[in-house]
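[1] Give me coordinates for this.
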Amino acid sequence: MSDERAPGSPRTAPEGDVLAELEAEVAEELAEERPPAGGPGYQIAGALVALVIGIAGAVLASGYGLGSPRDPGPGLWPFIISVGIAALGVLLLVFGRGLTDTEVFSRSSLLPLVGLATFFGVAVLLPVIGFEIPSLLLCLVWLRWLGGESWRTSIAVSVGTVAVFYVLFLYGLRIPLPHLIAL
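    Below you'll find the predicted structure:
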């Protein structure tokens, strides 16, 4: 039995097909909640934001020391990822103008900026007070206020995440991050 509908379109519901009815209902609700589409200007703005974030991240990461592939410094992987983000921003700037998947900026568009500001806050605080406290605060802010999680979940996941990254980076990968707690 072949499915001749267009990709992404909901199935029509034959008699008694509850799954198809639910799928059509959810697709209709999602279409109603979707913000209005943006134009090429929004694509360019998004590409420029990605480019600026990538360049700023690469500059900050290089300040931590890149090391070498054999003996990586704490800034090597953030530098590589930042260069990748900048490259994707350039690609979107060059080839993305004709895409139609942008949305008009709204209040919820500010949430990534809050996340970015807290991430840069960690980058500034890390050399001053170590890895643990800024990372814990970053996780708490992202989970509690940006993600809307409960306090219990935010605290448990934040402490667990910082503990796992602490062991992974300092002992597993032997990356010399500045830290307050010595085990």
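[2] okay, CA-based contacts and neighbour counts for the rest of this
    OK.
[3] Mind giving me the packing neighbours of the helix or strand hosting residue 54?
    Using DSSP states H and E, residue 54 sits within helix 40-63. Helices and strands touching helix 40-63, by 3 or more CA pairs under 8 Å, 6 or more residues apart in numbering; DSSP states H and E, are helix 76-95.
[4] need the next SSE after the helix it packs on, C-terminal direction.
    Counting by DSSP H and E, the next helix or strand C-terminal to helix 76-95 is helix 111-129.
[5] Contacts for the helix or strand that contains residue 140, please.
    Element membership of residue 140, judged by DSSP H and E, is helix 132-140. Residues outside helix 132-140 that contact it (CA atoms under 8 Å, 6 or more residues apart in numbering) are 118-119, 121-122, 125-126, 154-155, 157-159, 161-162, 166, 179-181.
[6] Please, a PyMOL command that selects the buried ones among those?
    A single PyMOL command is used to select the members of those judged buried by 16 or more other CA atoms under 10 Å:
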select buried, resi 118+119+122+126+154+155+157+158+159+162+166+179
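[7] follow-up on the earlier one: what's the spacing between the helix holding residue 140 and its chain's center?
    The chain centre lies 16 Å from the centre of helix 132-140; the measure is CA atoms, centre = their mean, to the nearest Å.
[8] Buried residues, it. List them.
    For helix 132-140, the neighbour count (16+ other CA under 10 Å) marks 132, 134, 135, 136, 137, 138, 139, 140 as buried.
[9] Following up with a second sequence; could you model it the same way so I can compare the two?
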Amino acid sequence: MSDESTRGAPRPAAEGDILAELEAELAQELAEERPPAGGPGYQVAGALVAIVIGAAGMWLANGYGLGAPRAPGPGLWPFIISVGVTGLGVLLLVGGRGLQDTEIFSRSSVLPVAGLVTFVAMAFLMPLIGFEIPSLLLCFVWLRWLGGETWRSSIVISVATVAVFYVLFLYGLRIPLPHLISI
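    Predicted structure coming up:
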């Protein structure tokens, strides 16, 4: 074909143009769904929540026993993670007041609190009734109600996850978790 026969016909859009249009459309949809900005007060509140959660985690982990570097206790890793959470909360408190990406508290702000409450409930139930039931309930609640998964996928994934962790922790790593079922 010659140049003259294709001059009047519209050229197909380049692949990069199509991707740019899709990205712009997606960004616009996300901006419409996003809650309004919260401002510095919300940054401070979020930082304080992180500091409180981290400090509580350090206190609870210390109660399990930290052990020593060559013989770590059961509370060492939770303690290290809690120190990290507390440190990040302090960094956000000190340097985060000028950030503009904070959202106002909304109904979706309750989801992390619900996740934390169910996780703490699991920690209290595990010594009483074993690893299996609290883990299964935690996984199911997080998938179904916090994650919005279907009933079927929530049940299947919860059972499979607990079975894998059961075998991994009790038989692979030989961690003496309290459990009801012995294989």
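[10] Now compute the TM-score of the two chains, please.
    Overlay of the two chains. TM-score (TM-score structural alignment, normalised by the length of the first structure): 0.84; 170 aligned residues with a CA RMSD of 1.9 Å.
[11] re earlier: can you add distance to residue 107 of the first structure and give the buried residues of helix 132-140 of the first structure back as a markdown table?
    Compiled in a markdown table, the buried residues of helix 132-140 of the first structure are given as follows (distance: CA to CA, whole Å):
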| residue | distance to residue 107 of the first structure |
| --- | --- |
| 132 | 31 |
| 134 | 26 |
| 135 | 26 |
| 136 | 26 |
| 137 | 23 |
| 138 | 21 |
| 139 | 22 |
| 140 | 21 |
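[12] Identify, from those residues, the entry nearest to residue 172 of the first structure.
    Set against residue 172 of the first structure, the nearest of these by CA to CA is residue 132 (16.4 Å).
[13] on that earlier part again, ok, and what's touching the helix holding residue 54 of the first structure?
    74-76, 78-90, 92-93, 96-100, 102-104, 123.
[14] List buried residues within those residues.
    If you count burial by 16+ other CA under 10 Å, the buried members of the contacts of helix 40-63 of the first structure come out as 74-76, 78-80, 82-90, 92-93, 96, 102, 123.
[15] residues touching residue 85 of the first structure, list them.
    Going by CA under 8 Å, 6+ apart, residue 85 of the first structure touches 50, 51, 53, 54.
[16] mind listing what the spatially closest residue to residue 37 of the first structure that is not a sequence neighbour touches?
    Nearest-residue entry for residue 37 of the first structure: residue 103, 4.4 Å, with adjacent residues in sequence omitted and distances by CA to CA, 6 or more residues apart in numbering. By CA under 8 Å, 6+ apart, the contact set of residue 103 of the first structure is 35, 36, 37, 38, 42.
[17] In JSON lines, list those along with secondary structure, neighbour count and distance to residue 21 of the first structure.
    Formatted as JSON lines, the contacts of residue 103 of the first structure follow (DSSP: H, G, I helix; E, B strand; the rest coil; neighbours: other CA atoms under 10 Å; distance: CA to CA, whole Å):
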{"residue": "35", "secondary structure": "coil", "neighbour count": "13", "distance to residue 21 of the first structure": "24"}
{"residue": "36", "secondary structure": "coil", "neighbour count": "12", "distance to residue 21 of the first structure": "26"}
{"residue": "37", "secondary structure": "strand", "neighbour count": "12", "distance to residue 21 of the first structure": "27"}
{"residue": "38", "secondary structure": "coil", "neighbour count": "15", "distance to residue 21 of the first structure": "30"}
{"residue": "42", "secondary structure": "helix", "neighbour count": "18", "distance to residue 21 of the first structure": "35"}
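[18] Closest one to residue 170 of the first structure out of these, please.
    Nearest to residue 170 of the first structure among these: residue 42, at 40.9 Å, using CA to CA.
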